[in-house]
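Participant: Show me how the following folds:
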Amino acid sequence: MPDITWEAPFCATGNSCFRLGTDAEGNGYIAVAGEEDQPLTDSREALRNLILDIKAGKADHLL
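Facilitator: Have a look, this model is predicted:
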């Protein structure tokens, strides 16, 4: 597994906490806090757009 630098967990009221991370090659990762050993991975841009949409309330039902 690549060396991933994780950010602090993002937690919304009543929802699971998620963590975002990146590796040295610029890949982006997202994982449920506490399960960082099983992250989803995609390009940094794809994950950035997903998180921006979630924070904007466009995908609130996904959390």
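Participant: only C-alpha atoms for contact and neighbour calcs from this point on.
Facilitator: Will do.
Participant: check contacts around the nearest residue to Pro9 once chain neighbours are set aside.
Facilitator: Spatially, and ignoring its direct neighbours in sequence, Pro9 is nearest to Arg19 (4.6 Å; CA to CA, 6 or more residues apart in numbering). Contacts for Arg19 (CA atoms under 8 Å, 6 or more residues apart in numbering) come out as 6-10, 30-33, 36.
Participant: please give me the structure for this one as well, since I'd like to look at both together:
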Amino acid sequence: MNDITWEDAFCGEGNSCFRLGTDSQGNAYIAIVGQEDRPLTDSREALRALILGIKEGRADHLL
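Facilitator: Now for the predicted structure:
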């Protein structure tokens, strides 16, 4: 796997902790804390769109 630079963990209420990471090839990663060896991956642009969508409230119905 590529050399991933992970951000500090983000934890919501309970056990919902995850980490965001990027690599030098322009990929973005999301992983559950402790499972960084099995991340979801996509482009940085896709990760940016996901985060902006969440901030805009497009995922509020999932909460």
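Participant: picking up where we left off before, now flag whichever of the contacts of Arg19 of the first structure is closest to Asn49 of the first structure.
Facilitator: Checking those against Asn49 of the first structure with CA to CA, the nearest one is Ile30 at 12.3 Å.
Participant: Tell me if the closest one really is in a helix.
Facilitator: No. Looking at Ile30 of the first structure with DSSP: H, G, I helix; E, B strand; the rest coil, it is strand, so not inside a helix.
Participant: residues near it, how many?
Facilitator: Neighbour count of Ile30 of the first structure, defined by other CA atoms under 10 Å: 21.
Participant: dump the residue contacts of it.
Facilitator: 18-21, 39-41, 47.
Participant: which among these gets closest to Leu62 of the first structure?
Facilitator: Nearest to Leu62 of the first structure among the contacts of Ile30 of the first structure, counting by CA to CA, is Phe18 at 11.8 Å.
Participant: circling back: of the contacts of Arg19 of the first structure, which pair is most distant in space?
Facilitator: Phe10 and Glu36 (13.4 Å).
Participant: the more surrounded of the two?
Facilitator: Using other CA under 10 Å, the more surrounded residue of Phe10 of the first structure and Glu36 is Glu36, with 17 against 14.
Participant: ok, back up a step: for PyMOL, write the select line for the buried members of the contacts of Arg19 of the first structure.
Facilitator: Buried residues within the contacts of Arg19 of the first structure, by 16 or more other CA atoms under 10 Å, are selected in PyMOL with:
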select buried, resi 6+30+31+32+33+36
